[in-house]
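1. Sequence below, structure please.
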Amino acid sequence: MASDSGAIPDTVIGKVMLILHAFDVDDHELTLAEIVRRTGLHKATAHRLSRELVDVRMLDRTDTGYRLSGGLFELGMRASVERSLLEIAMPFLQDLYARTRETVHLGVLDGHEVLYVAKIGGHRQASAPSRTGGRMPLHCTGIGKALLAHADPSLRQQVLSSPLPRRAPRTIVAPGLLAAQLDTARENGVAFEFEESTIGIACVAAPILDVGSNEVVAAVSVTGPLTRYRPEPHADAVRAAASGIAATLHRRHALQT
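-> Okay, here's the model as predicted:
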């Protein structure tokens, strides 16, 4: 099922959000019956709100149900922070891909998860579970650990004191071991993943830190299959890309103030 809707209020807007959040990243479309099952809404309510969402281009009607509409994409592209970040980061991400020929990610912190803002990969990209607009837990991804290592201490404590679900045989589920890795990542400026989110892949990631406050803004990573890829030799390139993005963000902000 899609993301947890426990915090969504029981209002008309809340019910609309329940319907939109019912769509998971792998869903091409959903039947009305499946929307009702996932949201818990009455069938008549789900049907009425879905039709209204079609009218305002948030959903499209299909032969068998509904799918998310391009109107949502347009709204998403207006999100100022992510849009500005993506515009600045893209040349660095493309350069990193040209250097490594492996999958490059840009992600931001969203609760206890990574929200992937961009993903660049060629025909031979690793079969990683990430996707643009998708999410993954912080504790089992290189980019998540890079973000968490530089996040507010209270968030780090929340993650370490919460259950750490095992996504793959090598997922780190011991808080002490994860804490040690976060300390190392903070000290070295890069974080690593070795088959912790998916069997057969490895990753190196670096945080994008605000030049003034040193707060984490986002993180960038390079991921590849262990059959041909070792992340350690790419640490300097990933660090350099993250630093370049941070410096460019700082210059743009200075020009706007």
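2. Every contact and neighbour count from this point should use C-alpha atoms.
-> Will do.
3. For the stretch 151-257 of the chain, just list every one of the strands.
-> Here the stretch 151-257 of the chain has its strands, by DSSP state E, counting those that start in this stretch, at 191-194, 201-209, 216-225.
4. what comes up buried for stretch 160-169?
-> For stretch 160-169, burial by neighbour count (16 or more other CA atoms under 10 Å) applies to 160, 164, 167.
5. want to put them side by side, so please do this one too:
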Amino acid sequence: MAATVPAVARAMSIFEVFAREQRELSNSEIARFIGVADSSCADLLHTLYQAGYVTRTARSKRFYPTGRLLAAAQAIAENDPLLQVSREAIDLLSEKTGETALCGRLEHGFVRIIGIQEGKYALRYVMKIGEKMALHGSGLGKALLAQVDPEEAARQLRLKSLKKLTPASITDPALVERAVQEVRERGWAETRSEGIQGVGALAVGGHVGGEPVAISLTGPQERIDENREHYLRTLLDVQASVFDPRDATARPAPLKTRRRNTARAAPAT
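-> Okay, here's the model as predicted:
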């Protein structure tokens, strides 16, 4: 059976202290913050100093992290399996449909965009990596909420106020929860002008390494309607190929294409 190594936990807590304080600290200050004796803290700091993870001022003998930890973290992030999966998924989606494909993760009451591949059409949806989307007004949001249990979905929906983004926006958390339950049952999510007037989206969710993630096709509502069956089939095929199989949502029954008169999205810039 594996054992917990207290020294490792204490070393990591030192970096957490620096992240919080954002200043040079003495050995005694760090020892007090992490709750250990000065001598034990000195050993930890000496080890980190010898390994190049902290530096020490010559006169005051105070410590501060070097850039080595940041460099290691950035290298790890560049090979994050979640980012690799999102890149593969949205590339496949956009290649097969020509629409803008998005990938998002759940973050404290909203969707964080972690991947985007713009579509080939002159009239297309555009965003930037790192931007946020409302949970209640996006296909990604509903698909993500369907990947967590109902209690967590309800909690996430109450972390932020549900704003009336368009006349079609649903702002009652209970009604959004009901819509999310429908997503769980049928296996895919949809929005129709709920986040931006004239823009529609189809989305599916899954898990990567235990974390919920969702992918969507987003564009002018009229074009989404015209290609509904093809887009859904493509989304579900990509879902099955890139997400953890044990967490993938169920495939829906075949749908008939629906056509509606809707406003078109603004041209991409």
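6. any chance of the buried residues of stretch 160-169 of the first structure in JSON lines, with distance to residue 98 of the first structure too?
-> Putting those into JSON lines (distance: CA to CA, whole Å) gives the following:
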{"residue": "160", "distance to residue 98 of the first structure": "36"}
{"residue": "164", "distance to residue 98 of the first structure": "34"}
{"residue": "167", "distance to residue 98 of the first structure": "30"}
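7. The residue mapped onto residue 212 of the second structure from the first structure: neighbour count?
-> Matched to the first structure by TM-score structural alignment, residue 212 of the second structure sits across from residue 217. Residue 217 of the first structure has 20 neighbouring residues, counting by other CA atoms under 10 Å.
8. got it, and residue 186 of the first structure?
-> Other residues close to residue 186 of the first structure by other CA under 10 Å number 20.
9. Please name the residues that touch it.
-> 146, 149-150 (CA atoms under 8 Å, 6 or more residues apart in numbering).
10. and which of these is nearest to residue 103 of the first structure?
-> residue 146 (16.8 Å; CA to CA).
11. That closest one pairs with which position in the second structure?
-> Under TM-score structural alignment, residue 146 of the first structure pairs with residue 143 in the second structure.
12. Now name the helix or strand holding its match.
-> According to DSSP states H and E, residue 143 of the second structure maps onto helix 139-145.
13. Figure out how far that helix is from the centre of its chain.
-> 11 Å (CA atoms, centre = their mean, to the nearest Å).
14. does the residue located most distally from the centre of the first structure sit in a helix, a strand or a coil?
-> Ranking residues of the first structure by C-alpha distance from their mean position (CA atoms, centre = their mean) puts residue 44 at the top, at 33.8 Å. Three-state call for residue 44 of the first structure (DSSP: H, G, I helix; E, B strand; the rest coil): helix.
15. which SS state does residue 88 of the first structure fall under?
-> Secondary structure for residue 88 of the first structure, judged by three-state DSSP, is helix.
16. That one and residue 96 of the first structure: what is the separation?
-> Using CA to CA, to the nearest Å, residue 88 of the first structure is found at 14 Å from residue 96 of the first structure.
17. Going by how many neighbours each has, rank the two and give me the top one.
-> residue 96 (24 against 17).
18. Can you mark which positions in stretch 127-145 of the second structure are buried?
-> Neighbour count says stretch 127-145 of the second structure has 127, 132-145 buried, by 16+ other CA under 10 Å.
19. Equivalent analysis for stretch 75-84 of the second structure, please.
-> Counting neighbours by 16+ other CA under 10 Å, one finds that the buried residues in stretch 75-84 of the second structure are 82-83.
20. Give me the distance between the two termini of it.
-> 13 Å.
21. do the same with stretch 220-239 of the first structure
-> OK, stretch 220-239 of the first structure end separation, CA to CA: 8 Å.
22. Off-centre distance for it?
-> 18 Å.
23. Please apply the same query to stretch 39-57 of the second structure.
-> Worked out by CA atoms, centre = their mean, stretch 39-57 of the second structure lies 35 Å from the chain centre.
24. In the first structure, point out the residues matching it.
-> Using TM-score structural alignment, none of the residues of the first structure align to stretch 39-57 of the second structure.
25. Mind listing residues that contact that stretch?
-> For stretch 39-57 of the second structure, contacts defined as CA under 8 Å, 6+ apart pick out 7, 11, 27-28, 30-31, 62-69.
26. Of all the residues in that stretch, which ones are buried?
-> For stretch 39-57 of the second structure, the neighbour count (16+ other CA under 10 Å) marks 41-42, 44-46, 48-49, 53-56 as buried.
27. for stretch 110-127 of the first structure, same thing?
-> Buried, per 16+ other CA under 10 Å, within stretch 110-127 of the first structure: 112-121, 126.
28. could I get the strands of the stretch 151-257 of the first structure as CSV with distance to residue 21 of the first structure?
-> Shown next, in CSV, are the strands of the stretch 151-257 of the first structure (distance: least, CA to CA, whole Å):
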stretch, distance to residue 21 of the first structure
strand 191-194, 29
strand 201-209, 28
strand 216-225, 24
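29. Tell me which of those approaches residue 248 of the first structure most closely.
-> Comparing the strands of the stretch 151-257 of the first structure against residue 248 of the first structure with CA to CA, the closest turns out to be strand 201-209 (10.8 Å).
30. same for the closest one, what does it pack against?
-> helix 142-149, strand 191-194, strand 216-225, helix 235-256 (3 or more CA pairs under 8 Å, 6 or more residues apart in numbering; DSSP states H and E).
31. okay, the ones you listed, which one's buried deepest?
-> Mean neighbour count (mean count of other CA atoms under 10 Å) peaks for helix 142-149 among these, with a mean of 31.
32. Name the residues that touch that helix?
-> 107-109, 113-114, 136-139, 155-156, 182-183, 185-186, 189-193, 203-207, 216, 218-221.
33. corresponding residue for residue 22 of the second structure in the first structure?
-> So residue 22 of the second structure corresponds to residue 13, using TM-score structural alignment.
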